[in-house]
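Enquirer: sequence and predicted structure, then a few things I'm wondering about:
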Amino acid sequence: MILIVMGVSGAGKTLIGELLAERLGCGFIDGDTFHSAANKDKMAHGIPLTDDDRWPWLASIREAILEEENEGETAVFGCSSLKREYRDVLRGGVPPDGRVHFIYLKGSFAVLHERLGARSGHFFDPALLQSQLDTLEEPGEDEAITVGIEQTPEAIVDEVLARLKTIGAS
């Protein structure tokens, strides 16, 4: 099983991904580690990424997903996955089929902005939040489990695991 924790910057992808991986006894892979130096530099300078910037990044994450799938491993990835076509790439171009599950961490602008303002040591310029929200194509029920980020991290993970059981994924 592959889980991809998705959402805009500040939603908690890394924290929730790490907690999910811990509870599932598997690895967590942060999609940010696949960004090129040029992508990180753009974001650090408040320049939004384009689709052309994202395609090689998404292809690298897809390769890592394939490695995990080929080894029969369960793994949790963190990746913004802002557009449906990005999620299609991560799923390998197939419709949602139960092999790759997206967990959408949904939050209001106010909560996300507050979190980004409190974060330090990350390359993402908080000024880019609105551009990410403008790019975001929220996944439908056919594509992701949606969870509100106003809960505690532990409550979010509990909800995700319970919802995975209801769809026969855990």
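Expert: In hand now; what should we look at?

Enquirer: from here on, contacts and neighbour counts on C-alpha atoms
Expert: OK.

Enquirer: hey, where'd the helices end up in the protein?
Expert: Using DSSP state H, the helices of the chain run over 13-24, 37-44, 51-70, 84-90, 109-118, 129-135, 153-166.

Enquirer: quick check: which of those is nearest to residue 2?
Expert: Relative to residue 2, the nearest member of the helices of the chain by CA to CA is helix 51-70, separated by 7.3 Å.

Enquirer: here comes the other one, which I'd like you to weigh against the first:
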Amino acid sequence: MPIRHVVVVMGVSGTGKSTVGALLADAFEVPYAEADAFHPEANIAKMSSGVPLDDADRKPWLDAIGAWAADRAGRGGVVSCSALKRAYRDRLRAAATGLFFVHLAADRALIAERLARRHDHFMPGALLDSQFAALEPLQADELGIEVAVTAAPEAVAARAAAALSAYENPENSTETSHGSH
């Protein structure tokens, strides 16, 4: 069942954005884009050395993700992107209207445990505190849903898929989300 909206799977590093994003894209039969692929080499080098990105570093990255989302507008797609701050989500929305955000949420202890087990990623666990400090959860006027990542990725993706399906087909559902509470 393809979707019309572009879904942005957001959250701090280690919440499962890539896994859940790929599951959602498969469920909706739409393309999936990994936000890390949009980073310029300078950003990857900076994060790999344990230095958090600043807003200036993120602008070209967000603009590239926004361009991908704009290209998929009306045809659906899923992209992972930390989108930690409201300003970052606003920048994405300015590039592509109608984005639906899926905020994958968990407490710091769970995410730290996950990051400690991950050895194949350029984002070091040492930057986790900076991510939680920057995190601004979805606000009531933002289209999307927050989903706890304490369940298996398939269950998390199913909950997010149900919320998006309810938004796209309100006559068939009882699920609610931000922006439609």
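Expert: Noted; the coordinates are in hand. This structure is a prediction, so every number in the text was calculated from the model and none was measured.

Enquirer: coming back round to it: could you dump the helices of structure 1 to CSV with mean neighbour count and distance to residue 101 of structure 1?
Expert: Listed next are these as CSV, based on neighbours: other CA atoms under 10 Å; distance: least, CA to CA, whole Å:
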stretch, mean neighbour count, distance to residue 101 of structure 1
helix 13-24, 20, 13
helix 37-44, 16, 26
helix 51-70, 16, 12
helix 84-90, 18, 10
helix 109-118, 14, 23
helix 129-135, 15, 21
helix 153-166, 15, 9
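
Enquirer: and these as a markdown table, adding distance to residue 77 of structure 1?
Expert: Converted to a markdown table, the helices of structure 1 look like this (distance: least, CA to CA, whole Å):
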| stretch | distance to residue 77 of structure 1 |
| --- | --- |
| helix 13-24 | 7 |
| helix 37-44 | 18 |
| helix 51-70 | 8 |
| helix 84-90 | 10 |
| helix 109-118 | 20 |
| helix 129-135 | 19 |
| helix 153-166 | 14 |
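
Enquirer: between those helices, which one is nearest to residue 31 of structure 1?
Expert: Nearest to residue 31 of structure 1 among the helices of structure 1 is helix 51-70 (6.5 Å), distances taken as CA to CA.

Enquirer: circling back: looking at the helices of structure 1, which is nearest to residue 143 of structure 1?
Expert: Once those are compared by CA to CA, helix 84-90 is nearest, at 8.7 Å.

Enquirer: how near is residue 165 of structure 2 to residue 61 of structure 2?
Expert: In this view, residue 165 of structure 2 and residue 61 of structure 2 are 28 Å apart by CA to CA, to the nearest Å.

Enquirer: circling back: how about the helices of structure 1, which one is nearest residue 5 of structure 1?
Expert: helix 13-24 (5.5 Å).

Enquirer: could you check the angle helix 153-166 makes with the closest one?
Expert: 60 degrees (axes from the mean of the first three to the mean of the last three CA atoms, to 10 degrees).

Enquirer: which residues in structure 2 does helix 13-24 of structure 1 match up with?
Expert: Using TM-score structural alignment, helix 13-24 of structure 1 corresponds to residues 17-28 of structure 2.

Enquirer: which residues touch that stretch?
Expert: Contact partners of stretch 17-28 of structure 2, identified using CA atoms under 8 Å, 6 or more residues apart in numbering, comprise 1-3, 9-11, 31-32, 34, 77-81, 104, 153-154, 156-158, 160-161.

Enquirer: switch to 7 Å and redo it
Expert: Stretch 17-28 of structure 2 has contacts (CA atoms under 7 Å, 6 or more residues apart in numbering) with 1-3, 9-10, 31-32, 34, 77-80, 153, 157, 161.

Enquirer: how close does it sit to structure 1?
Expert: Here the mean offset of stretch 17-28 of structure 2 against structure 1 after fitting is 0.3 Å, by mean CA distance after the TM-score superposition for structure 1.

Enquirer: kindly provide the distance from the aligned partner of residue 3 of structure 1 in structure 2 to residue 131 of structure 2.
Expert: Aligned counterpart of residue 3 of structure 1 in structure 2: residue 7 (TM-score structural alignment). Noted for residue 7 of structure 2: a distance of 21 Å to residue 131 of structure 2, by CA to CA.
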